[in-house]
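*Asks:* Generate a structure from the sequence data that follows.
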Amino acid sequence: MSKETEKQRWQRNFADLLQELRVAQTGVQILFAFLLTLPFSNGFTRTTGFQKDVYIVALLAAAAATALIISPVAFHRALFRQGRKPEMVRFAHRMASGGLAFMLISMVSAVLLITDFVLDRPIAFVLSGLTAIWFLTFWGILPFVRRNWGEDDVDDEDDNPPTGYRD
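*Replies:* Predicted coordinates:
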């Protein structure tokens, strides 16, 4: 396997990041669309003040997540063909991470809103807390714990990435 140049690595990193953002973007857009239509449904008039506050948190967090997850596209358009791929990759990484954080807030808030509407509040808090733990486990804890996963499995020196390599 031939070693990739630094330029090829930045190109690959950017392509990988954009692919990841496509998945996140679909999820946040569906959630955002649901939240945008919710106040126009018949049952929304029966929500309590607490539920309306939770709804606002979910809506604004979904809007923030949408903005952050889509921002790498706008950044790329503004810097297209300026040879600033490393800067774009670093920016896109930060925006994707922030977007996922806001998406987590929005999803947990949406779960709290719905469970509080249909169940007793203590049960809604427990289920929302479990939802937050679930997401944090798969989006934060496991990736952090397993960040060096497979490093000991490399048998062929040609498979080792260049020095200083980071995805």
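
*Asks:* Going by C-alpha atoms from here, please, whenever you check contacts or count neighbours.
*Replies:* OK.

*Asks:* top helix in this structure by residue count?
*Replies:* Taking DSSP state H as the criterion, the chain has its longest helix at helix 85-118.

*Asks:* on contacts alone, who are the packing partners of it?
*Replies:* Secondary-structure packing of helix 85-118 (3 or more CA pairs under 8 Å, 6 or more residues apart in numbering; DSSP states H and E): helix 6-37, helix 49-79, helix 121-136.

*Asks:* and the angle for the shortest one with helix 85-118?
*Replies:* Spelled out, that is helix 121-136. Angle, helix 121-136 to helix 85-118, by axes from the mean of the first three to the mean of the last three CA atoms, to 10 degrees: 160 degrees.

*Asks:* List the buried residues for helix 121-136?
*Replies:* Within helix 121-136, the residues that qualify as buried are 124, 125, 127, 128, 131, 132, counting by 16 or more other CA atoms under 10 Å.

*Asks:* Kindly report the same for stretch 39-54.
*Replies:* Buried, per 16+ other CA under 10 Å, within stretch 39-54: 47, 51, 52, 54.

*Asks:* Could I get the contacting residues of the nearest residue to residue 58 once chain neighbours are set aside?
*Replies:* Distance criterion CA to CA, 6 or more residues apart in numbering; nearest residue to residue 58, sequence neighbours excluded, is residue 106 at 4.1 Å. Residue 106 is in contact with 57, 58, 59, 60, 61, 62, counting by CA atoms under 8 Å, 6 or more residues apart in numbering.

*Asks:* so who does the first one touch?
*Replies:* Listed by CA under 8 Å, 6+ apart, the contact partners of residue 57 are 105, 106, 109.

*Asks:* Which single one of those residues is nearest to residue 94?
*Replies:* residue 105 (16.9 Å; CA to CA).

*Asks:* any idea how far residue 23 is from that closest one?
*Replies:* 18 Å (CA to CA, to the nearest Å).

*Asks:* Spatially central residue for the protein, please.
*Replies:* residue 100 (2.3 Å; CA atoms, centre = their mean).

*Asks:* to compare against the first, here's another:
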Amino acid sequence: MGHIPADGSEDDGTARPGVHPQSGRRETEEERADRRWGDLLQELRVAQTGVQILFGFLLAVVFQPRFADLSTTDRNIYVVTVMLGSATAAALIGPVSYHRLLTGRRMKPQTVTWASRMTKLGLGLLFCTMCSTLLLILRVALHNVVALWLVGAMALWFLACWFVFPLWAIVRGDGPQPGRGDRDGDGRGTRG
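*Replies:* Below you'll find the model as predicted:
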């Protein structure tokens, strides 16, 4: 006997018209893509704002009088950090461009899948950008090896908050029951 959804009908695992087999919602593929796109946009707004503020800060650093006093190592860290910031901004703004260029071509589900992948890449790059930024700032502020230990500790915290805790929830089964609810942002549900 299959899972019995809230509407009382038996779920035998086969697709029914108007019900998406992975999410259990009564929506067409296009409606599901619209919903997932709206969710992704909300997530991107948060990430993009933070990246834009951080990137603006990084760009302004080179124009500060104290920049000339940085060691060669610190200047190299700065260049790497700016490049990472640029790559992060591109990856997190990319989904908007992707959507805009493909709008009207009846490719919404594929667009959402690729936008989700770009967002995940952007989060990985943001992790690197944040760690590099912290390294630069703490090296300049502390002038000692404590900076590396503090960056390492924060890197572990970022990893925990952004990746470990969500993966732990998946492993523990804290998400929706099989056949119920959207499991992830790229449309590939996991079997539970």
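
*Asks:* Quick check: the two most widely separated of the contacts of residue 106 of the first structure?
*Replies:* Those two in the contacts of residue 106 of the first structure that are separated most widely, counting by CA to CA, are 57 and 62, at 8.4 Å.

*Asks:* hang on, the earlier thing: now flag whichever of the buried residues of stretch 39-54 of the first structure is closest to residue 1 of the first structure.
*Replies:* residue 54 (52.1 Å).

*Asks:* Quick check: closest non-adjacent residue to the counterpart of that closest one in the second structure.
*Replies:* Aligned against the second structure by TM-score structural alignment, residue 54 of the first structure finds its counterpart in residue 77. The shortest distance from residue 77 of the second structure to any non-neighbouring residue, by CA to CA, 6+ apart, is to residue 136 (6.3 Å).

*Asks:* Enumerate every residue touching that neighbour.
*Replies:* So, once contact is read as CA under 8 Å, 6+ apart, residue 136 of the second structure ends up touching 74, 77, 78.

*Asks:* correct me, but the second one touches residue 128?
*Replies:* No - at 11.8 Å, residue 77 of the second structure does not count as touching residue 128 under the criterion of CA atoms under 8 Å.

*Asks:* Count the neighbours of the residue in the first structure that residue 103 of the second structure lines up against for me.
*Replies:* Using TM-score structural alignment as the criterion, the counterpart of residue 103 of the second structure in the first structure is residue 80. Neighbour count for residue 80 of the first structure, taken as other CA atoms under 10 Å: 12.

*Asks:* one step back: the residue nearest to the centre of the first structure and residue 49 of the first structure: what is the separation?
*Replies:* Residue 100 of the first structure sits 27 Å away from residue 49 of the first structure when distances are taken as CA to CA.

*Asks:* so who does the equivalent of residue 14 of the first structure over in the second structure touch?
*Replies:* Matched by TM-score structural alignment, residue 14 of the first structure corresponds to residue 37 in the second structure. Contacts for residue 37 of the second structure (CA under 8 Å, 6+ apart) come out as residue 112.

*Asks:* Please apply the same query to residue 29 of the first structure.
*Replies:* residue 66.

*Asks:* Counterpart of it over in the second structure?
*Replies:* Per TM-score structural alignment, residue 29 of the first structure is aligned with residue 52.

*Asks:* same deal with residue 94 of the first structure?
*Replies:* Matched to the second structure by TM-score structural alignment, residue 94 of the first structure sits across from residue 117.

*Asks:* which residue in the first structure lines up with residue 150 of the second structure?
*Replies:* With TM-score structural alignment as the criterion, residue 150 of the second structure matches residue 127.

*Asks:* picking that back up, the longest helix of the first structure vs the second structure, average distance?
*Replies:* Compared with the second structure after fitting, helix 85-118 of the first structure deviates on average by 0.8 Å (mean CA distance after the TM-score superposition for the first structure).

*Asks:* how big is the angle separating that helix from helix 6-37?
*Replies:* 20 degrees.

*Asks:* Surely residue 132 of the first structure and residue 104 touch.
*Replies:* Yes - with contact defined as CA under 8 Å, residue 132 of the first structure and residue 104 form a contacting pair (7.4 Å).

*Asks:* May I see the helices and strands packed on helix 85-118 of the first structure organised as TSV, with distance to residue 160 of the first structure added?
*Replies:* Listed next are those as TSV, based on distance: least, CA to CA, whole Å:
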stretch	distance to residue 160 of the first structure
helix 6-37	14
helix 49-79	29
helix 121-136	30
